[in-house]
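Asks: quick one: sequence and predicted model below, then my questions.
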Amino acid sequence: MTTETIRFTGANDTPIWGMSNAERLRRMVAGAAKGGQHPADGHVLHANLAYAFDPLLLRLALDTPGSVFRRGDDLVLAHLPEGTDPMAVGDHVTDLAKGEKVYNRQLRKLEVPFARRLTPETRRAIERQSYFGAYKGVTDILTKYLWPELALFLTRIAAQLRMTPNMVTAIGALCCVLATLFFAEGQYWAGMASAFVFMVFDTVDGKLARCTITSSKWGNVFDHGIDLIHPPFWWYAWGVGLAAHGLTLENETFAILMIAIVAGYVLQRLIEGAFIKDFGMDIHVWQRFDSQFRLITARRNPNMVILFVSLLVGRPDQGLLWLAIWTVISLIVHAVRLAQAYAARAAGGTITSWLEQRP
């Protein structure tokens, strides 16, 4: 996709996330091109620089040639044949002022795409809206409820400093390694502090990438690779660190707990992958129960809550036991849900996300 395929109307000197609105739109278009989305043959995009809008609108527009997004009488974005008046009625006209919800498959949520006039007075509000718009609708309880405001503050600072998402990921990775070392030495509170910074930065790097439109293939591999690999090392290091507190577990007990934790973690991930492969969507967006269970399922962040509570009551050894039990329970829930999905399909049913269903 080249600059010849996008036409800007109007002008706007108000920056958003440390860049001009025109630059933001260029990045959005370039990102869509990397994902294989291009204007239809003989078509161009028309974008109004007076408005900052959700990247989802660009993806929707590119999916449907002839589409026009307006807000009242104002053009926001259009995907029309070359030479067509962008204010003319297209084949598919959507008035964003009506607030119709659209399912965002990438972020696993049903949402109203934002489109607002970008002015010095609205800039911070738009940045806030775009930040929360970049949040996954289905995630764990800490990411969803505990630190969104802190992560927003840090994302703004990172954008102002012109940090890249990979820089944030690298700082987080260092904290991840430090947490592992602290846990192995039995310095649990220091490990918790390092882990907390890492977990928050794990949110910041993704939000920074989405808000500044700087996602990259390497960045995704870097970020998700760390997320996928490190949890078992944390839990093993936690068990090793018990020796510093005179709470060393018997070798057989420790081995059983680690097998339950690591095998449960791996198998749960494999079940999630099988669901995506066979049903084309994340298991956590199938039915409302699955989205609610994602809040607390045995992933890193909910597991850290378990270990944090064990520290508060002075029993980090029991924390490892609780973590193992919860991992097994979560594995059973996921296995049952996968079996239920296969059974539903075999009975002639259609497996679709509850987020895509209209009331």
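Replies: Cool, got the structure.
Asks: switch to C-alpha atoms for all contacts and neighbour counts from now on
Replies: OK.
Asks: for residue 240, see how far away residue 176 is.
Replies: 17 Å (CA to CA, to the nearest Å).
Asks: these two: who's more crowded?
Replies: Comparing residue 176 with residue 240 by other CA atoms under 10 Å, the one with more neighbours is residue 176, at 24 against 18.
Asks: element containing that one?
Replies: helix 165-184 (DSSP states H and E).
Asks: contacting residues for residue 194?
Replies: By CA atoms under 8 Å, 6 or more residues apart in numbering, the residues touching residue 194 are 175, 176, 178, 179.
Asks: format those residues as CSV; extra columns: distance to residue 348.
Replies: Formatted as CSV, the contacts of residue 194 follow (distance: CA to CA, whole Å):
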residue, distance to residue 348
175, 49
176, 46
178, 51
179, 48
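Asks: considering these, which possesses the most neighbours?
Replies: With neighbours taken as other CA under 10 Å, the top of the contacts of residue 194 is residue 179, carrying 27 neighbours.
Asks: that one reaches residue 191, doesn't it?
Replies: Yes - look at residue 179 against residue 191 with CA atoms under 8 Å: they come within range, at 4.2 Å.
Asks: buried ones in stretch 47-67?
Replies: By neighbour count on 16 or more other CA atoms under 10 Å, the buried set for stretch 47-67 is 47-59, 61-62, 64-67.
Asks: ugh, typo on my part, it should be stretch 178-190
Replies: Buried, per 16+ other CA under 10 Å, within stretch 178-190: 178, 179, 180, 181, 182, 183, 184, 185, 186, 187, 188.
Asks: also this one, for the comparison:
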Amino acid sequence: MSAPIRLLGDNATPIWGMTNAERCRRMAEKDGKPLAPGHELVFNLAYVFDPMLLRWVIEQPGTVFAWGRAPVIGQVPAGSDPMAATVIDLSDGRKLYNRQLRKLEQPFVRELTPETRREIERKSYFGAYKGVTDALTKYLWPELALWLTRGAASIGMTPNMVTAIGAALCIYATYLFAYGHYWEGMLAGFIFMVLDTVDGKLARCTITSSKWGNVADHGVDLVHPPFWWYFWGVGLGSWGLALSNQTFLLVMIAVVAGYVVQRVIEGLFIKDFGMDIHVWQKFDSDFRLVTARRNPNIAILFFATLAGRPDIGLIALAWWTVISLVVHAVRLVQAYAVKRSGRPIVSWMEEA
């Protein structure tokens, strides 16, 4: 059952292919958490705001986020004056920690008009970006993914459609790698990696995320990298650069075991400390830019292939996986030591 809501004013200007009223209703329905007894959510349709603010007001009944003298979003007693609640004015530039997206930022609030719509879409799109991620996702293709996200929203594509197209390209890239068609495979993989950004941003911007869509998206992300690296090694024979059986076995052990154990370490950190390992200290956030995940690994292979040595690229990928694993293991041990000493484990972004 969706939370009771009250919409203030009216606004015909569309955003991401829907009215602001529809956007607010979707956010209220998606959250699904009960409000305090006798309370309702209040949305000012003159403004568009970061969905992060909705999560805050649901956790803090009687709180309203405002922009100057205008209420924007809040949870208040039904029928009451929103500005009679505890008001947090965001126009002073304050920053809040977004735990979901792992970043400290000033939540965006903008007045929605035909003149500001494109700027707001751009702001909400970049607001959906994780602050801690790999260098390629963070710096290389955000603008391309924005263009594709807008296009997908304008023609009514769902995030699941984008995920399905990306999954097909991911499988096709695996096939191409197996036959040594590395450039074609990396092109298919590149499009897949961009679409892997688009589906999540489309879901957040249009408020259309779903449990099974999230499972499908993360399932593909989690499973495919070892297959890429294995079939990359298989394809080396087409270049006359096949690794010896012993070397290939050692490389695969390092790549697969390193990948799995690194994921286990990340899971343990979340379980025992309640946050992602990459947001503990600034070093961890900086290391996430280049740690041995799919995108940094494909960059290693790209430059090695550019030099005509995809075999050395795979060996370098294996070494970088081992190094990244050691770094993560050391950080986990250090975190346990800090916990045993009685000091709290807190993200550097929450302390900032």
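Replies: It's in. Remember, predicted model here, so these are calculated numbers, not experimental data.
Asks: how close does the helix holding residue 176 of structure 1 sit to structure 2?
Replies: Comparison of helix 165-184 of structure 1 with structure 2 after fitting gives an average deviation of 0.3 Å (mean CA distance after the TM-score superposition for structure 1).
Asks: report the buried residues of the very next helix or strand once past that helix.
Replies: Next helix or strand after helix 165-184 of structure 1 toward the C-terminus (DSSP H and E): helix 188-211. By 16+ other CA under 10 Å, the buried positions in helix 188-211 of structure 1 come out as 188, 191-192, 194-211.
Asks: what range in structure 2 matches helix 188-211 of structure 1?
Replies: Counting by TM-score structural alignment, helix 188-211 of structure 1 falls onto residues 182-205 of structure 2.
Asks: likewise stretch 123-140 of structure 1?
Replies: When structure 2 is aligned by TM-score structural alignment, the counterpart of stretch 123-140 of structure 1 is residues 117-134.
Asks: can you give the distance from the matching stretch to the centre of its chain?
Replies: Centroid separation for stretch 117-134 of structure 2 versus its chain: 11 Å, with CA atoms, centre = their mean, to the nearest Å.
Asks: try stretch 56-65 of structure 1
Replies: With CA atoms, centre = their mean as the basis, stretch 56-65 of structure 1 stands 20 Å off its chain's centre.
Asks: which residues of structure 2 does it align to?
Replies: Per TM-score structural alignment, the counterpart of stretch 56-65 of structure 1 in structure 2 is residues 52-61.
Asks: where do the strands of the stretch 1-150 of structure 1 begin and end?
Replies: All strands of the stretch 1-150 of structure 1, identified by DSSP state E, counting those that start in this stretch, fall at 6-9, 43-48, 51-53, 67-71, 74-81, 92-95, 102-104, 109-111, 115-117.
Asks: looking at the ones you listed, spot the one closest to residue 308 of structure 1.
Replies: Closest to residue 308 of structure 1 of the strands of the stretch 1-150 of structure 1, according to CA to CA: strand 109-111, at 29.6 Å.
Asks: mean per-residue distance, the closest one to structure 2?
Replies: Averaged out, strand 109-111 of structure 1 is 0.6 Å away (mean CA distance after the TM-score superposition for structure 1).
Asks: list the helices and strands that strand packs on?
Replies: Taking 3 or more CA pairs under 8 Å, 6 or more residues apart in numbering; DSSP states H and E as contact, the helices and strands that strand 109-111 of structure 1 lies on are strand 102-104.
Asks: give me the mean distance between the strand it packs on and structure 2.
Replies: Mean for strand 102-104 of structure 1 is 0.4 Å (mean CA distance after the TM-score superposition for structure 1).
Asks: which part of structure 2 lines up with that strand?
Replies: So strand 102-104 of structure 1 sits over residues 96-98 in structure 2, by TM-score structural alignment.
Asks: again with stretch 298-314 of structure 1
Replies: So stretch 298-314 of structure 1 is aligned with residues 292-308, judged by TM-score structural alignment.
Asks: ok, stretch 10-23 of structure 1 next?
Replies: The aligned range for stretch 10-23 of structure 1 is 9-22, by TM-score structural alignment.
Asks: how long is that stretch end to end?
Replies: Terminal residues of stretch 9-22 of structure 2 are spaced 13 Å apart (CA to CA).
Asks: show residues contacting that stretch.
Replies: Residues outside stretch 9-22 of structure 2 that contact it (CA under 8 Å, 6+ apart): 7, 44-46, 48, 112-114, 117, 121, 150, 153-154, 156, 205-206.
Asks: and the helices in the stretch 201-350 of structure 2?
Replies: Taking DSSP state H, counting those that start in this stretch as the test, the helices found in the stretch 201-350 of structure 2 are 211-235, 245-273, 282-288, 294-306, 310-340, 348-351.
Asks: then the stretch 1-150 of structure 1?
Replies: Taking DSSP H, counting those that start in this stretch as the criterion, the stretch 1-150 of structure 1 carries its helices at 21-34, 55-63, 123-133, 141, 148-160.
Asks: post-alignment, the shortest one versus structure 2, mean distance?
Replies: Its match in structure 2 and helix 141 of structure 1 itself, once the structures are fitted together, sit a mean 0.3 Å apart by mean CA distance after the TM-score superposition for structure 1.
Asks: how far off centre is that helix?
Replies: The answer for helix 141 of structure 1 is 13 Å, by CA atoms, centre = their mean.
Asks: which residues sit against that helix?
Replies: 295, 296, 301, 302.
Asks: if we use 10 Å, what do you get?
Replies: Outside helix 141 of structure 1, the residues that touch it by CA atoms under 10 Å, 6 or more residues apart in numbering are 147, 292, 293, 294, 295, 296, 297, 301, 302, 305.
Asks: out of the residues you listed, who's the most crowded?
Replies: Among those, residue 297 has the most neighbours (other CA under 10 Å), with 24 neighbours.
Asks: if I look at that residue, how far off is residue 176 of structure 1?
Replies: As judged by CA to CA, residue 297 of structure 1 and residue 176 of structure 1 stand 21 Å apart.
Asks: and residue 349 of structure 1, by the same measure?
Replies: Counting by CA to CA, the gap from residue 349 of structure 1 to residue 176 of structure 1 is 43 Å.
Asks: now residue 113 of structure 1
Replies: Residue 113 of structure 1 sits at a distance of 34 Å from residue 176 of structure 1 (criterion: CA to CA).
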